[in-house]
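> I would like the atomic coordinates for the input below:
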Amino acid sequence: MSTLAFALAATIKHDGHGGIADLLATPAEAAAWLAEHQHLVTQVLLGRPGSDLGRISYPNRAVILPDADESGVRDELVRIRGAVRALFARAVAPEPPSKADAGRLMAVEDALRMVNRAADRLGTTHLEWVEEPATRWAFRTDDPVALLVGAVGRSAIDFLVSPARGLLRACPAARCVKYFLQDDPRQTWCSASCGNRERVNRHYRKRHG
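Now for the predicted structure:
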């Protein structure tokens, strides 16, 4: 299972050399990530009750990123990602977040405010009466970047109140900063590479302890 918020949180990862890799390090990388995950944005926006994108041609990469260096979408994604990761760290408690990540997490209260404010940009239900009274989802903005950030906020909220939250785990491998969903109770690591690296580390510590 993958959601927009979960996919965004995963753009911070171990680089395989003892450091941290940011998959949104540049506007061009942010544009590439967005192009790859537009289907997840669509799922959130079209999933709003009675939603109708109407004249907002979304998600359209040419609209979202007319100029990756000037649209500001990369900075917006990085900010909301920080809030999502802080809430994910809170969700896995009492398990600790990765030591490599713990010092960079924003306060939970700040993360909550940011996510809720972002999600609020998607709007609310409005009453319409053409022939019969009906409600539709009315976006509060036509700005596609604001809609994108709002979709991340809504995705984070929907995920954190869903049963899937109970499957969320922080990978305990050294220097790994990824979260994963533990679909199999025997799964300990986010990936086979993390598991292999930890087994090698344990073997080394036993021999050179």
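
> C-alpha only now, for contacts and for neighbours.
Noted.

> nearest spatial neighbour of residue 24, skipping sequence neighbours?
Nearest residue to residue 24 in three dimensions, chain neighbours excluded: residue 30, at 4.7 Å (CA to CA, 6 or more residues apart in numbering).

> show me where the chain has its helices.
For the chain, applying DSSP state H gives helices covering 4-9, 27-36, 38-46, 61-64, 73-91, 99-102, 108-120, 144-160, 192-208.

> can you redo those as TSV with distance to residue 171?
As requested, those are exported to TSV (distance: least, CA to CA, whole Å):
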stretch	distance to residue 171
helix 4-9	13
helix 27-36	22
helix 38-46	23
helix 61-64	32
helix 73-91	11
helix 99-102	11
helix 108-120	20
helix 144-160	18
helix 192-208	8
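
> export the ones you listed to CSV and tack on mean neighbour count?
Shown next, in CSV, are the helices of the chain (neighbours: other CA atoms under 10 Å):
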stretch, mean neighbour count
helix 4-9, 23
helix 27-36, 17
helix 38-46, 18
helix 61-64, 16
helix 73-91, 21
helix 99-102, 15
helix 108-120, 17
helix 144-160, 23
helix 192-208, 12
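
> now do the contacts for the residue most central in space within the chain.
Among the residues of the chain, the one closest to the centroid is residue 5, at 2.4 Å (CA atoms, centre = their mean). Residue 5 makes contact with 81, 84, 152, 153, 155, 156, 159 under the criterion CA atoms under 8 Å, 6 or more residues apart in numbering.

> distance of residue 125 from residue 170?
36 Å (CA to CA, to the nearest Å).

> please read the previous query as pertaining to residue 44.
In terms of CA to CA, residue 44 sits 24 Å off from residue 170.

> and for residue 93?
Residue 93 is 9 Å from residue 170, where distance means CA to CA.

> ok so, going back, counting neighbours, go ahead and name the busier of residue 125 and residue 170.
Using other CA atoms under 10 Å, the more surrounded residue of residue 125 and residue 170 is residue 170, with 24 against 15.

> wait, doesn't that one sit right on residue 182?
No. Using CA atoms under 8 Å, residue 170 is not in contact with residue 182, being 9.7 Å away.

> next up, for comparison:
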Amino acid sequence: MNETMAADTVKTALPPAPGADRYRSLDFANTTATLPAGQGYDLLAVPESSMRWLATHDLTTPDVQLYEVCAQRMRTLRGHVRALFAARVDGATPPEESLRAVNEALAAVPTAPLLAWDGAQGLRRIQAHPTDQAVSHALATLAADAADLLTGPDAVLLAACGSAPCDRFLLRTHGRRHWCSTRCGDRARAARAYARRNGTVN
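Now for the predicted structure:
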């Protein structure tokens, strides 16, 4: 995907779902979505868009250059966070590999510079590779945020968008609302109205 295609992807993206202002992990899970007519988007599809997403969410600075391996790490963790969210919504047992992946992200960031040795300088403290460390810190923050959501009082509000084929998540804020956006809500209401007109719904 080139820069033009990445920009077009951002234009087609749905607005943040309810609850994304409180949990960055919810917005992270929703960086990919399925849209009607076989359409969809992935805001982490390329390193440039992944970097913009991290910077926009104050998880890194705009000058950090991401590589494909970093973007792939983000997409992998996103898949595991989505699996945990889906399991919570469905009342199912969460996948063991997703629990492990989130825990690994939480534990991957050293709390202090590491101790290293080389013949010229002897013992010294070092940081990990700047980009890799920045991504690791960002993923740890997102993993912690997801863990807080899944284990906190808002977990009962977590829901999947009820307007097929959308597969985004949201926090219910208005009664039984299960739509992640106005666009999805309008589509669901239009589908119900069409079904009533055609006698397929009571």
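
> quick revisit: just put the contacts of residue 5 of structure 1 in CSV and tack on distance to residue 17 of structure 1.
Converted to CSV, these look like this (distance: CA to CA, whole Å):
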residue, distance to residue 17 of structure 1
81, 23
84, 25
152, 30
153, 32
155, 31
156, 30
159, 31
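
> and which of those is nearest to residue 165 of structure 1?
For the contacts of residue 5 of structure 1, the closest approach to residue 165 of structure 1 (CA to CA) belongs to residue 159, at 6.4 Å.

> that closest one touches residue 168, doesn't it?
No. With contact defined as CA under 8 Å, residue 159 of structure 1 does not reach residue 168; the gap is 10.0 Å.

> residues contacting residue 95 of structure 2?
83, 84, 87.

> again, 7 Å this time
Shown in contact with residue 95 of structure 2 (CA atoms under 7 Å, 6 or more residues apart in numbering): no residues.

> can you check residue 8 of structure 1 too?
Neighbouring residues of residue 8 of structure 1 by CA under 7 Å, 6+ apart: residue 81.

> what residue of structure 2 takes the place of it?
The alignment partner of residue 8 of structure 1 in structure 2, by TM-score structural alignment, is residue 28.

> for residue 195 of structure 2, see how far away its match is.
Distance from residue 28 of structure 2 to residue 195 of structure 2, by CA to CA: 34 Å.

> same check, this time on residue 92 of structure 2
From residue 92 of structure 2 to residue 195 of structure 2 the distance is 31 Å (CA to CA).

> how about residue 156 of structure 2?
Relative to residue 195 of structure 2, and taking CA to CA, residue 156 of structure 2 is found at 30 Å.

> quick check: nearest residue in space to residue 195 of structure 1, chain neighbours excluded?
In space, residue 195 of structure 1 is closest to residue 189, 5.7 Å off (CA to CA, 6+ apart).

> in contact with the one you found, which residues are there?
171, 172, 173, 195.

> need the counterpart of it in structure 2.
In structure 2, residue 189 of structure 1 lands on residue 179 (TM-score structural alignment).

> please look at residue 190 of structure 1 and residue 171 and confirm they touch.
Yes. Judged on CA atoms under 7 Å, residue 190 of structure 1 makes contact with residue 171 at a distance of 5.5 Å.

> list residues touching both of these two?
Contacts common to residue 190 of structure 1 and residue 171, judged by CA under 7 Å, 6+ apart, are 178, 179.

> which residue in structure 1 aligns with residue 146 of structure 2?
Aligned partner of residue 146 of structure 2 by TM-score structural alignment: residue 156.

> is that match in contact with residue 84, as I believe?
Yes. The criterion here is CA under 7 Å, and residue 156 of structure 1 meets it with residue 84 at 6.5 Å.

> on that earlier part again, closest to residue 135 of structure 1 out of the helices of structure 1?
Nearest to residue 135 of structure 1, of all the helices of structure 1, is helix 38-46, at 15.2 Å by CA to CA.

> the closest one to helix 144-160, inter-axis angle?
80 degrees (axes from the mean of the first three to the mean of the last three CA atoms, to 10 degrees).

> neighbouring contacts of helix 38-46 of structure 1?
Counting by CA under 7 Å, 6+ apart, 3, 4, 59, 148, 151, 155 sit against helix 38-46 of structure 1.

> dump the residue contacts of the counterpart of residue 55 of structure 2 in structure 1.
Mapped onto structure 1 by TM-score structural alignment, residue 55 of structure 2 lines up with residue 35. Counting by CA under 7 Å, 6+ apart, residue 35 of structure 1 touches residue 61.

> look up how far residue 73 of structure 1 lies from residue 35 of structure 1.
For residue 35 of structure 1, the distance to residue 73 of structure 1 equals 12 Å [CA to CA].

> the equivalent of residue 23 of structure 1 over in structure 2 and residue 196 of structure 2, how far apart?
Taking TM-score structural alignment, residue 23 of structure 1 has residue 43 as its aligned residue in structure 2. Using CA to CA, one gets 36 Å for the distance from residue 43 of structure 2 to residue 196 of structure 2.

> then residue 44 of structure 2?
39 Å.

> swap in residue 37 of structure 2?
For residue 37 of structure 2 relative to residue 196 of structure 2 (CA to CA), the value is 22 Å.

> next one: residue 49 of structure 2
From residue 49 of structure 2 to residue 196 of structure 2 the distance is 42 Å (CA to CA).

> so which of the helices of structure 1 gets nearest residue 134 of structure 1?
Closest among the helices of structure 1, using CA to CA: helix 38-46, at 17.7 Å.
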